[in-house]
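A.B. asks: My questions are about this predicted structure, shown below with the sequence.
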Amino acid sequence: MANTETTPLIAIEGLYQIFGDDAAKVLPKVKAGASKEDILAETGHTVGLQDINLTVERGEIFVIMGLSGSGKSTLIRHFNRLIDPTAGEIKVEGHDIMTLSLKELTEFRRHKMSMVFQHFGLMPHRTVIENVGYGLAIKGMKRPEWEPKAIEWLQTVGLAGYEEQYPSQLSGGQQQRVGLARALCTDAEILLMDEAFSALDPLIRFEMQTQLIDLQENLHKTIIFITHDLDEALRLGDRIAVLKDGKLVQVGKPVDIILNPADEYVRAFAKDVNRAKALRVKNIMAEAVNLCEGDTLGAVRSQISDPEQPIIWLQQGVYRGVLPVSALAGNDESAINEADLLTTAALPHKAALQAALPVMLSEHHSLPVLNKENKVVGLLSHEALASALTVPEV
C-alpha cells in the first residue's frame, strides 16, 4: 500500500506517445534520440510526447503550457486514459492506472477525475440543472438525490435561477460556469481543465480565473490546467510545466519560470510578461529574522539576532511595526510606543508586486510580509523588488 502522505497524487514516468500504425517499432528510434522531424520523414509516424516525467501534488493547481502542437492537450488526455501511451507509467496515489480493467477505468473516471472542456461540452437538449447533475445521474443517483447538490453548485458559480434554461440561452461565460459546476458536482478529487477559458473573451476569462482561484481557496482540489497563455499560467498555477515539441522543457513555480527560464524557448515566453502583475510578494520575500516580542525596548533588544536587519515588533504574535536600531541604543527599558516606530506598514503575502510597489516607494527600509492571519511570514527589500522587476537583456 502506497503511503499517501509522501506519494505524489499523480506521477507520470517515462511517458511516450507516438501516433501511427506501428508505434512500438518506432519507439526505439525515438528513445535513441531521433528528432520528431526525422521520425515523421522516415516512418510516417508523429511523435506526440517524449520521455515525460512529472509529479502533481495533492491540492495544487498544476498548469501545463506550450504553443500549439507542443503536446499539452495530448498529455492531459493521458491522465484519465482517454489516450493510452505508447510507453510509460501513469500512477494515481501510487497505483498504475494502465493496469485498470475497462470497468475499473470507467469507475475511476466517474469518481476520481472530472474534465472541463474548452468548448463547454454541454448537452444542448438538457437543461442547465440536468447538465450539472449528469455525472451523478449516470452513477445511478435519482433526481431527488442529485438535484439539491446540482442547485448548490450552480449557486456557487453564480448561476442561481438558471436551472431550467438550456445551454443555447446562455452566454459563453455562463456556459463555461455550467461546465465547471458539472465537474465539481461529481466530487471528483482531480479536475482536468483543457484550455477551459480560452474560448471566452478577455474580461469573462479573467472573471473565470478569479472564480477558480476563489473556489480553490475552499475546495483544495487537484487541478491540471492546460493553457497556451503564460499570463493565465502564472495567475493560476502553483507550478507550471512548459512543453515544446512533445518534450518537457521546464517545471517550476511561477517565479522560477519568470526569473530562471531554463532555455531560450522559456525565456521567449517570459520576456514580455508584466512582472509587476505576475509576481507576488511571497515569490521574492526573504526570511524575517528579527521577530521580537514584548512591551519594552529592553525586551525587544534582547531578541535581536541580526542588527543589520529591520527589527519587527510583535505583541502576542501580532505585528505592530518596525523599530529603528537607534531606538534600541543604550539601556533604555521603557515601554514601546507608536512614536518609536519607523512604520506600521506591511505587505500581504499574496499581493502582486504592482500593488506593493507604491508602498515600498514610500518607505526607505524593508517591509514585513503578512499572511491572511496577519502573521509575519517574510521580509521584502527594495533590492529584491528591483531585481525581480528588472528584465535581463536577451
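C.D. replies: Structure's in. What do you need?

A.B. asks: C-alpha from now on. contacts and neighbour counts both.
C.D. replies: Noted.

A.B. asks: Would you mind listing the buried residues in the longest helix anywhere in the chain?
C.D. replies: In the chain, with assignment by DSSP state H, the single longest helix is helix 202-219. Buried residues in helix 202-219, counting neighbours by 16 or more other C-alpha atoms under 10 Å, are found at 204-205, 208-209, 211-213, 216.

A.B. asks: how about a markdown table for these, with distance to residue 183 added?
C.D. replies: Listed next are the buried residues of helix 202-219 as a markdown table, based on distance: C-alpha to C-alpha, whole Å:
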| residue | distance to residue 183 |
| --- | --- |
| 204 | 19 |
| 205 | 18 |
| 208 | 15 |
| 209 | 16 |
| 211 | 14 |
| 212 | 12 |
| 213 | 16 |
| 216 | 13 |
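
A.B. asks: also this one, for the comparison:
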Amino acid sequence: MILSKVRVENLTKVFGRRTQQALDLVKEGKSKQEILEETGATVGVHDVSFNVENGEVFVIMGLSGSGKSTLIRLINRLIEPTSGEVYIDDDDVSKMSKEDLREIRRTKMNMVFQNFGLFPQRTVLENTEYGLEIRGVGKDERQQKAEEALDNSGLLSVKDQYPNQLSGGMQQRVGLARALANDPEILLMDEAFSALDPLIRRDMQDDLMDLQERVQKTIIFITHDLDEALRIGDRIALMRDGKIMQIGTGEEILTNPANNFVREFTEDIDRSKVLTAENIMEPALITNVETDGPNVALQRMRKEEVSMLLAVDRKRHLKGSLTAEEALDARKNEKTLKDVLDKNVRKIQRDTLVTDIFDMIYNSPAPLAVVDEDDRVLGVVVRGSVIGAMTDKSTDTNENGEEQEETTEQEETTEDEGVNADA
C-alpha cells in the first residue's frame, strides 16, 4: 500500500572519509563545527525522516549550512546518501539502478533551480521543450505540450523570444514551465525565487500558488525565508545543522515551537499574517430558531450571562443573531424567533487571516461568526482574541506570578450590558 508520495527514512549524508567517526560524534552531541575540526568530515544531513503527501506543498527551510539543499539533492540522488532510504510512491530511489533512476527523473520528478538554468541560444519555446526532447518525444507533440505549459504560466506570448530578452521573474517562469511540460508528479524547487527582487519574488509565489490550484503537483520547496515558507507551504520542516528541528503547519510551528531554536527563529514573524479565524475562535452560543422559543433563548442568555446569541437551524446553518431585546419583543408580541432575528450578522470563513479580521471587527458591536463552506457555525471571533493574536499575548501574569487568562471583549461587553433582569 502506498503510504505517501515521497517518504524519507533515516536519511544521512556525511561528506568526507571518516564517516563513521563523524556519526559517532553526532550521537555524542557534538556540533557540526566540532565534528569538522575533529574529523575533517562535514555532516550535511543526519537521520532525517518525513513524508510528503500527494498534492502537498512541503517546504524545507533553514539558514545557510542547515542542510536543506543537500537534502533535496538526496531525494533525487544528485547526491548519493551515506545511509537511509527515499521512496517515491513505493519505489526505493536509494537502491535504484542508474537506468531506473534516470527514468524516474525524466518522468516522475523535475527540479527547478535558483539560477534558472536556461539555454541562452534557445528560444523560450525551445527551452520549454528541452526535457521532452531528451526523452525522445516527437517535435509536434513536444511543441504542443510546451505551449500548454507556457500558457499555464502566462508566457505563451513570448515563446519566440530568448532568455536575455526577459526579466528575471519571467526567466524563472520559463524554468517552471519547462519542469511542468514533462508533466511530472513531483517538483523539487531549490531556492527557486531567492535570486529575485522582493516584489517579483512575491509575484512568483502568487503564480506558484495559482498554478498549484490548477495542476496539483507534489512540491518540495527549499527556502531560507520563513515568510515565504509560511505563505506557500502546507507544512514546513525547519532544519538546523543537518537535522530537522520541527515539522508542522505554519500555525503549529508559530504557536507550539518544539524548542528554543524554533522559538527564536520565528519570534519576529507577524503572527496576524499567519494565524486564522480557526486558531482564535471561541465556542459560539447559539439558539435553534426551528425548535427554540423566546423563553428558551432568554433562559440561555441568562445562564451564559450574555445579551446575544447566534441563530441557527437544526443543522447549525447560520440564520442571523438574536439579542435579548429582540427575544423580549418576540415573547411580548407572541412572535417566533425567526420573526425578530437580525439576518445581517457578519460572518467569516475559518481560513480568514487575523490581519484581515482586524479591520472587520474593529467597529463591529458584535462578535464575528465563523462558518464553514456550507454556512454552518463553527465558532465566533471576538475583538479581544484578535488583539491578543496580533500582540502575541494570550495570558497575563497576576501579582502572585500566576498566569491569568485575558478577559475577552465578549466578556467585557457582557459585564457592561448583561441581560435584562426582567427577561
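C.D. replies: The structure has been received and is ready for your questions. On a predicted model such as this, the values are computed, not experimentally measured, just so you know.

A.B. asks: Looking at the buried residues of helix 202-219 of the first structure, which is nearest residue 256 of the first structure?
C.D. replies: Of all those, residue 213 has the smallest distance to residue 256 of the first structure: 20.4 Å, by C-alpha to C-alpha.

A.B. asks: Name the nearest residue to that closest one, sequence neighbours excluded.
C.D. replies: Leaving out its chain neighbours, the residue that sits closest to residue 213 of the first structure by C-alpha to C-alpha, 6 or more residues apart in numbering is residue 236, at 6.9 Å.

A.B. asks: residues near the counterpart of residue 165 of the first structure in the second structure, how many?
C.D. replies: Counting by TM-score structural alignment, residue 165 of the first structure lines up with residue 161 in the second structure. Neighbours of residue 161 of the second structure under the rule other C-alpha atoms under 10 Å: 14.

A.B. asks: how much space between residue 161 of the second structure and residue 93 of the second structure?
C.D. replies: 37 Å (C-alpha to C-alpha, to the nearest Å).

A.B. asks: Now do the contacts for the alignment partner in the second structure of residue 186 of the first structure.
C.D. replies: Residue 186 of the first structure maps onto residue 182 in the second structure, with residues paired by TM-score structural alignment. Neighbouring residues of residue 182 of the second structure by C-alpha atoms under 8 Å, 6 or more residues apart in numbering: 106-107, 131-132, 145.

A.B. asks: make it 7 Å
C.D. replies: 107, 131-132 (C-alpha atoms under 7 Å, 6 or more residues apart in numbering).

A.B. asks: and residue 306 of the second structure, how many residues sit next to it?
C.D. replies: Counted with other C-alpha under 10 Å, residue 306 of the second structure comes out at 22.

A.B. asks: thought it was touching residue 414?
C.D. replies: Yes: contact criterion C-alpha atoms under 7 Å: residue 306 of the second structure and residue 414 qualify, at 5.2 Å.

A.B. asks: Please identify the helix or strand for residue 20 of the second structure.
C.D. replies: Assigned by DSSP states H and E, residue 20 of the second structure belongs to helix 19-27.

A.B. asks: and what of residue 130 of the first structure?
C.D. replies: With DSSP H and E as the test, residue 130 of the first structure turns up in helix 128-132.

A.B. asks: What residue in the first structure is paired with residue 206 of the second structure?
C.D. replies: By TM-score structural alignment, residue 206 of the second structure lines up with residue 210.

A.B. asks: So its match versus residue 274 of the first structure, what's the distance?
C.D. replies: 18 Å.

A.B. asks: cool, and residue 286 of the first structure?
C.D. replies: 22 Å.

A.B. asks: What of residue 267 of the first structure?
C.D. replies: 13 Å.

A.B. asks: and if you look at residue 93 of the first structure?
C.D. replies: 37 Å.

A.B. asks: Check residue 101 of the first structure too.
C.D. replies: Between residue 101 of the first structure and residue 274 of the first structure the computed distance is 47 Å (C-alpha to C-alpha).

A.B. asks: With residue 27 of the first structure instead?
C.D. replies: Taking C-alpha to C-alpha, one finds residue 27 of the first structure at 41 Å from residue 274 of the first structure.

A.B. asks: The two - which one has more neighbours?
C.D. replies: residue 27 (19 against 14).

A.B. asks: Can you find the partner of the more buried one in the second structure?
C.D. replies: Using TM-score structural alignment, residue 27 of the first structure sits opposite residue 23 in the second structure.

A.B. asks: circling back to that earlier point, compared with the second structure, how much does the helix holding residue 130 of the first structure deviate?
C.D. replies: With mean C-alpha distance after the TM-score superposition for the first structure, helix 128-132 of the first structure departs from the second structure by a mean of 1.0 Å once superposed.

A.B. asks: State the span of the second structure onto which the helix or strand following that helix is aligned.
C.D. replies: Following helix 128-132 of the first structure in sequence order, the next helix or strand is helix 134-137 (DSSP H and E). Matched against the second structure by TM-score structural alignment, helix 134-137 of the first structure falls on residues 130-133.

A.B. asks: need the helices for the stretch 101-250 of the second structure, in chain order.
C.D. replies: Along the stretch 101-250 of the second structure, counting by DSSP state H, counting those that start in this stretch, helices occupy 124-134, 139-152, 168-181, 198-215, 226-232, 250-255.

A.B. asks: What of the stretch 251-394 of the first structure?
C.D. replies: Using DSSP H, counting those that start in this stretch, helices in the stretch 251-394 of the first structure cover 254-259, 264-270, 275-278, 281-284, 297-301, 353-361, 382-389.
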